[in-house]
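# Provide a 3D model corresponding to the input given below.
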Amino acid sequence: MMDKAGGVVGQTVRPGKYAQVERERRFLLAEPPASAAVTVSRVIIDRYLVGTRLRLRRAEFPDGRREFKLTQKVPVSRPGAVQGLITNTYLSPAEYDVLASLPAALLSKSRFSVPPLGVDVFDGRLQGLVLAEAEFSTDEEAQAFLPPAECVVEVTDDARFTGGRLVRASRQELLAWLAEYGLRPAAS
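Prediction:
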């Protein structure tokens, strides 16, 4: 059974032949990471394909390398680090271009690897949102994780801070959500 957001309700989440269990915890940060702490960076354009659970991603690295990926996420409707099932398919530029012609909602951000976190600094109407996530292989790893001091608050269980929801958020909604956590981004 699926909920309104396409999440699996009351079902044990198990990896399949292609899908893997996605375990992550998400945190709000007050500001982007210091450049000295960043090990890898990339600019990401996500296209959430209308009427599906599919995300088309284009990542551009500073060295000119590009990565194209099609992802399906099947969320679960329960609290905690297990977010659901995720399946990734890497694409050629030509395959990406074909799929990029489909109707989609766009989300752009810069991602900074700051181990153990991936930190997303959003653009456009989501400017000022700095969201970090840590991914885990096991439930035990996720439960034992102690977030770094720069993590202001955990939002793992707040569905508003998932890509599928953020892509539909207005500037006013974002500002209200951040204010609930005591964060006020600089005016853009």
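# Please make it C-alpha for all contacts and neighbour counts, starting now.
OK.
# Arg58 touches Ile45, doesn't it?
Yes - counting by Cα atoms under 8 Å, Arg58 touches Ile45, with 5.3 Å between them.
# Between those two, point out the one with more neighbours.
Neighbours were counted for Arg58 and for Ile45 using other Cα atoms under 10 Å; Arg58 has more, 21 against 17.
# Whichever strand or helix holds that one packs against which elements?
Per DSSP states H and E: Arg58 is located in strand 54-60. Contacts defined by 3 or more Cα pairs under 8 Å, 6 or more residues apart in numbering; DSSP states H and E place strand 54-60 against strand 40-49, strand 66-75.
# State the number of residues packed around Gly124.
The number of residues packed near Gly124 is 11, by other Cα under 10 Å.
# Check Pro115 too.
Pro115 has 13 neighbours, counted by other Cα under 10 Å.
# Likewise for the one 3 residues further on?
Gly118 has 18 neighbours, counted by other Cα under 10 Å.
# Second chain to compare with the first, below:
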Amino acid sequence: MEIERKFLIKALPENLETYPCLLIEQAYLCTDPVVRVRRQNEDYYMTYKGRGLMVREEYNLPLNREAYLHLKAKADGRTITKKRYCIPQDALTIELDVFSSPEGLIMAEVEFPTEEAALAFTPPDWFGEDVTDDSRYHNSNMI
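The predicted model follows:
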């Protein structure tokens, strides 16, 4: 189960380059339900995501590079790319995504252990609008 809130960003945090960064490419085989393949640096996964906004099912399966490339070709160019900065925030991690495709979008995601924790979360000042309930900001809808 994935419990996650999403936010647009008003301003980038200071010293962004000091945080760990992942290079991510995601190709979508299906968007209802979401079935995608992902390259994250040199790790590869296939992910299934169920319906929902803040709370939904999520299953990740490891892939090798060859399987990833084979499945990526089936996505017919429905791909997004982004840099993900992992920023510690108390006991949580802010995943700040700077998209190359779609170009110019910057968004933060925060995953939570419970729905109660998600609802009680106070975002930092540099966060903008909460877009958790806006399905346009699901990565699968941005292709």
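# returning to what we had before: which residues are contacting the strand holding Arg58 of the first structure?
With Cα atoms under 8 Å, 6 or more residues apart in numbering as the test, strand 54-60 of the first structure has contacts from 42-49, 66-73, 96, 99-100.
# related to what we said a few turns ago, output the helices and strands packed on strand 54-60 of the first structure as TSV; include the columns distance to Leu85 of the first structure.
Formatted as TSV, these follow (distance: least, Cα to Cα, whole Å):
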stretch	distance to Leu85 of the first structure
strand 40-49	17
strand 66-75	5
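# got the angle between the strand holding Arg58 of the first structure and strand 40-49?
In terms of direction (axes from the mean of the first three to the mean of the last three Cα atoms, to 10 degrees), strand 54-60 of the first structure departs from strand 40-49 by 150 degrees.
# Helix, strand or coil: sort out Val98 of the first structure for me.
Secondary structure, DSSP: H, G, I helix; E, B strand; the rest coil: Val98 of the first structure is helix.
# so which of the helices and strands packed on strand 54-60 of the first structure gets nearest Thr162 of the first structure?
strand 66-75 (10.3 Å; Cα to Cα).
# just checking, what packs against that closest one?
Using 3+ Cα pairs under 8 Å, 6+ apart, strand 66-75 of the first structure sits against strand 54-60, strand 82-91, helix 93-99.
# Let me know which of these is the nearest to Ala176 of the first structure.
That would be strand 82-91 among these, by Cα to Cα, at 24.1 Å.
# Packing partners of the closest one?
Taking 3+ Cα pairs under 8 Å, 6+ apart as the contact cut, strand 82-91 of the first structure packs with strand 20-29, strand 66-75.
# So which of those is the most surrounded?
Of all these, strand 20-29 has the most neighbours on average by mean count of other Cα atoms under 10 Å, namely a mean of 21.
# any idea which helix is longest in the first structure?
Longest helix of the first structure, by residue count under DSSP state H: helix 171-180.
# Over in the second structure, find the residue span that one aligns onto.
Aligned using TM-score structural alignment, helix 171-180 of the first structure spans no residues in the second structure.
# Would you check the span in the second structure matched by stretch 86-101 of the first structure?
Aligned by TM-score structural alignment, stretch 86-101 of the first structure corresponds to residues 58-73 of the second structure.
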